[in-house]
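Visitor: Predicted model follows, preceded by the sequence.
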Amino acid sequence: MAKDIRMPKLGQTMEEGTVVTCLVKIGDAVKKGDILFEVETDKATMEVDSPAEGFVKAIIAEVGQTLPVHAPILVLGDKDEVVPQSFIDSLLGGAAAAASTAPVAAPTPAPVQPATQPVAASAPTVSGSAVSLAGVKVLRLQKLGQTMEEGTVVNVLIKTGDSIKKGDVIFEIETDKATMEMDSPNDGVVRAILVESGQTLPVHSPMVILTDKADTPLPQSAIDAIRSSGAVAEAPKATATTPVPVPATPAPAPQVKAAESVPLTTGKVFATPRAKMVAQDLGIDIRRVPLAPGAARLTEADIRKAGQQPTTATVPPQPTLSLGQKVTINRLQRIVGEKMLQSKREIPCFYLNIRADMTELVKLREKLNKNASVKISFNDFIIKAVAMGLRHYPIMTGQLAGDHIQLADSIDIGLAISTPQGLVAPIVRDAFNKSLVEIATYCQGLIDRARSEKLTLDDLSGGCITVSNLGGFGIDSFIPIVVPGQCSILGIGRISDTCVPMDGNILIRKLMNLNLSVDHKVANGADAAQFLDFVKKTLEHAGNFA
């Protein structure tokens, strides 16, 4: 007897779910507990398993569709059972009714042919965003993070005719947070690639067409129908990795070693993460490294070969910009602008400044690093001091949430890091419970992953405060802009020798400016002043880090 399987409620707050992957096909035998779909809720991507045994007679839900809880998604039956079309039509009518009562309207599923009436390959069925063909799978842009709405194709790692397996990496996708790898949710043969490098497309847009076999019929009309089922917008030619933006550059760019005679590549330069890391270490501008014939992106060998080219040390690199030039705004610049404009519009800030005497801490750092396997930076001391301050003044971890202020569950601190692609502020998790050496090790790992473009969305999400240090540029003092979603940001200036009157004498002390920008919706002046003073005194007493 035919049984309809419906969208389960996978969490207490779940009202609808988006079908990310369909893991069965018509005719498959399934057992109770077998995984049928991967569904994305408002919290996470979860697996939907079968509540019953049977054979798949019809698949109602399409990949990319958003359906309310309890909407029909699949029909099971006995092995030789013929499910009447009227039964499927009645389920589709129920799905439409369920959608009308849901808080957010879901698209009506496409008509599904039962197993006894296979869809002809020459006549694709198109309904909204659904295109159904026997033996054909359409891979769509996955939602790689809760805030992701669109993604830019950075690299296409497959070609037409390739045989791929579930889990194979097929694209590198740039989101609003980072560059991520997208793997295939299905096995199959690549019959058509619908996107190209540099394109920006919304979540769930069609990207690749797979078939079970290389000789499965796939007419051009079907490809055209699938391509038109999702809008794909072309992005500007120059794109860049898009991490969480921060309003200050923490470190100067390295000296470029590439010879002047090598022309400068404009737009996006594709290179392996290892190649980018080696280029950073050698001080080579990857825009001046030519691609090997037929290669799609630079490799480590290309970078090392470029590094062996003779250069003239006395001749500085040519400037990449000139007066009067029109500079294309890349994705990173656009996101930075949007975030900073959001901050200025939505976060009423006040600003505090104080100077810390770092003389004893400079000596302590020298002593600790003398024979240490893990070198400790000034940022590591500052992060530890900030974490201790947040523990004493937890209001500084808060965010306004309707009629109350929600304090953070843990003390997570962002650290501004400079990369060849731009700025990122990955999060040092649970900083208060980490030792100084553990913070140094953790930060070095973040720096390595940032510069090799291996940061995850978890690395870039959340945080109570960001530490942005411009001391390396010789900056004494600056006012940073609060990152939306955080309560404050601490701007660090350089450590400078300063004449200080003390007990009737003039002493040379090493002083450093601390500038705190604070969201006045969350904290008042007294709270922030006490917090900043605590951080200052913690830094001034080296015994706090012993």
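Guide: That came through, no problem.

Visitor: use CA for all of it now, contacts and neighbours both
Guide: Will do.

Visitor: F534 contacts G389, doesn't it?
Guide: Yes - contact between F534 and G389 holds when scored by Cα atoms under 8 Å: they sit 6.0 Å apart.

Visitor: V374 reaches C443, doesn't it?
Guide: No - because the distance of 10.9 Å does not satisfy Cα under 8 Å, V374 is recorded as not touching C443.

Visitor: Could you check how many residues crowd around V500?
Guide: One way to gauge burial is a neighbour count; for V500, by other Cα atoms under 10 Å, it gives 13.

Visitor: So it: helix, strand or coil?
Guide: Reduced to three states with DSSP: H, G, I helix; E, B strand; the rest coil, the structure at V500 is strand.

Visitor: Give me the distance between it and Q199.
Guide: When Cα to Cα, to the nearest Å is applied, the distance between V500 and Q199 equals 58 Å.

Visitor: three-state assignment of L490?
Guide: Taken by three-state DSSP, the conformation at L490 corresponds to strand.

Visitor: Use this one as the comparison:
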Amino acid sequence: MATKMTMPQMGYDMQEGTLVRWLKSVGDEVSLGEAVAEIETDKAVVEFESTAEGVLLELLVEEGTTVAVGESIATVGAEGETLVEDGDGPEETTEAEPVAEEEPSEPDAEEAPEAEEDESEADAIPLPASPSEVRASPIARKLAAERGVDLNTVEGTGPGGRILRSDVLAAEPMPASEAAPEEEEPAEASEAVEEPPMPEEEAPEVVEEEEPTEAMEEEPAKEAPEEVEEPVEPELEPEGDDMRLVPLTRMRQQIARTTVGSKTTIPHFYVSTDIDMTDAMSLRKEINASLEGDARVSVNDLVIKACVHTIKGFPKFNSSYTDDGIRMHDSINIGIAIADENGLIMPAILDCGDKSLTEISAASKDLVQRSQRGTLHAEEYTGGTFSISNMGMFDVTSFVAIIQPPQSAVLAIGTVQKRPVVQGDSVVVREIMLATLSVDHRVSDGAEGAQFIVQLKEYLEHPLRLLV
């Protein structure tokens, strides 16, 4: 039976991707895991690997087309297999139409106007589809519910009119809080009109209700000017020759969504410490002297290896928070921050748990090179379980990093620099690096964060343990 291949989700909140180029043609045989297309995400161009094995029967998307996550892009099956087209929809509608025509034809002439009235009323109110019938992504549905946006009033810009997250953000929320007073006012007015036929006992009640209503009407009038944020308008529409608006790239939009989402939903806390890297730097020099070719172990490689050892003793920092519980990851996949002129990505070195220091070094270099060529795999984008951000090459001594959802921790390291350090009764020069750990407080507490970074420091200050 033929299998549909769909647009994969290659990022935490990726909603759509652009099919840049097909690497296979109809009729070609494809193997499971073989690259069949190049897909552009918000941050990079990634090779899409086949999720099925067989013959490529159909290409459903043309090159250059933007497709929502989960939409079908190709069909793989057995050679000569006949594709089954979706025909149930039209058949059901053709069956339903005669029924709709027969029902109004049977009633008498007197009932016909009533049917017309019912149809006009249906056009006014019941016609909009229920939320479950509206074509919208899960993220868009959740956001619409939070913002009070009626999906029936939103025009989708995704494939086939599918409503995306950006469409909901652009829509105006339903003024539910404002609608209530408007409905109450006409109700009170109608009660006032009905006062003459009502008994005198109810007259005082109407008067008592009108007084607080007038007070309530005055309050919104006073608050209305306060709600108008006039200073915002000049920022949205800059004026003057010395100002210009630079459009956001897709990568910058993605970084904005990820970082804002992280800082607004993940309660960060931070622990920092100075790490004496003198012995680690000496060991690194000895290892590099013994390596052949262009193979070199970097400071970042030493930190990655130390983090792997530390995570094994503190597995909670290799987890993800969910409302149902904390998801513990068996594989240790270390994400490393890679920056270029377009922005920042954080792909992961997969399965670091059993890798040696030199294997981690080789995998790290390979990850950087493939990110520059745009040949990273989808799981390298989405599979990270712990991340490291290194700004030492920029001569930055200290900074804090934002956690990459859905991970629970990230380590920020600065440059290694020589400093005077007191040892006993003497002052010596040592090579010091400052490290800061950002932790999701929903997953762990300050004491555990402190224990983690102290253990990390122990490994780096006694680096021979990293070789065991």
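Guide: Yes, it's here. This one's a predicted model, so the numbers in the text were calculated from it and none came from an experiment.

Visitor: circling back: compare V374 and C443 of structure 1 and say which is more crowded by neighbours.
Guide: A side-by-side neighbour count of V374 of structure 1 and C443, using other Cα under 10 Å, places C443 first with 22 against 13.

Visitor: Who are the contact partners of that one?
Guide: By Cα atoms under 8 Å, 6 or more residues apart in numbering, the contact set of C443 of structure 1 is D380, V428.

Visitor: Kindly recompute the last result at 7 Å.
Guide: The contact partners of C443 of structure 1, by Cα atoms under 7 Å, 6 or more residues apart in numbering, come to V428.

Visitor: Can you give me the distance of it to K384 of structure 1?
Guide: Noted for C443 of structure 1: a distance of 12 Å to K384 of structure 1, by Cα to Cα.

Visitor: Please tell me which residues of structure 1 the helix or strand E210 of structure 2 falls within aligns onto.
Guide: Counting by DSSP states H and E, the secondary-structure element that holds E210 of structure 2 is helix 203-227. For helix 203-227 of structure 2, there is no aligned range in structure 1, judged by TM-score structural alignment.

Visitor: Tell me how far that helix lies from the chain's centre.
Guide: Average the C-alpha atoms of helix 203-227 of structure 2, do the same for its chain, and the two points are 44 Å apart (Cα atoms, centre = their mean, to the nearest Å).

Visitor: how far is the following helix or strand past it from where the chain is centred?
Guide: Under the assignment DSSP H and E, the closest C-terminal helix or strand after helix 203-227 of structure 2 is helix 232-236. Relative to the centre of its chain, helix 232-236 of structure 2 is centred 27 Å away, using Cα atoms, centre = their mean.

Visitor: Ok, stretch 371-382 of structure 1 next?
Guide: 28 Å.

Visitor: Next: stretch 430-437 of structure 2.
Guide: Averaged C-alpha coordinates place stretch 430-437 of structure 2 at 31 Å from its chain's average position (Cα atoms, centre = their mean).

Visitor: which part of structure 1 lines up with it?
Guide: Stretch 430-437 of structure 2 corresponds to residues 509-516 in structure 1, going by TM-score structural alignment.

Visitor: quick one: that stretch to structure 2 mean distance?
Guide: Once fitted to structure 2, stretch 509-516 of structure 1 is off its aligned match by 0.6 Å on average (mean Cα distance after the TM-score superposition for structure 1).

Visitor: Right, I'll call it a day here.
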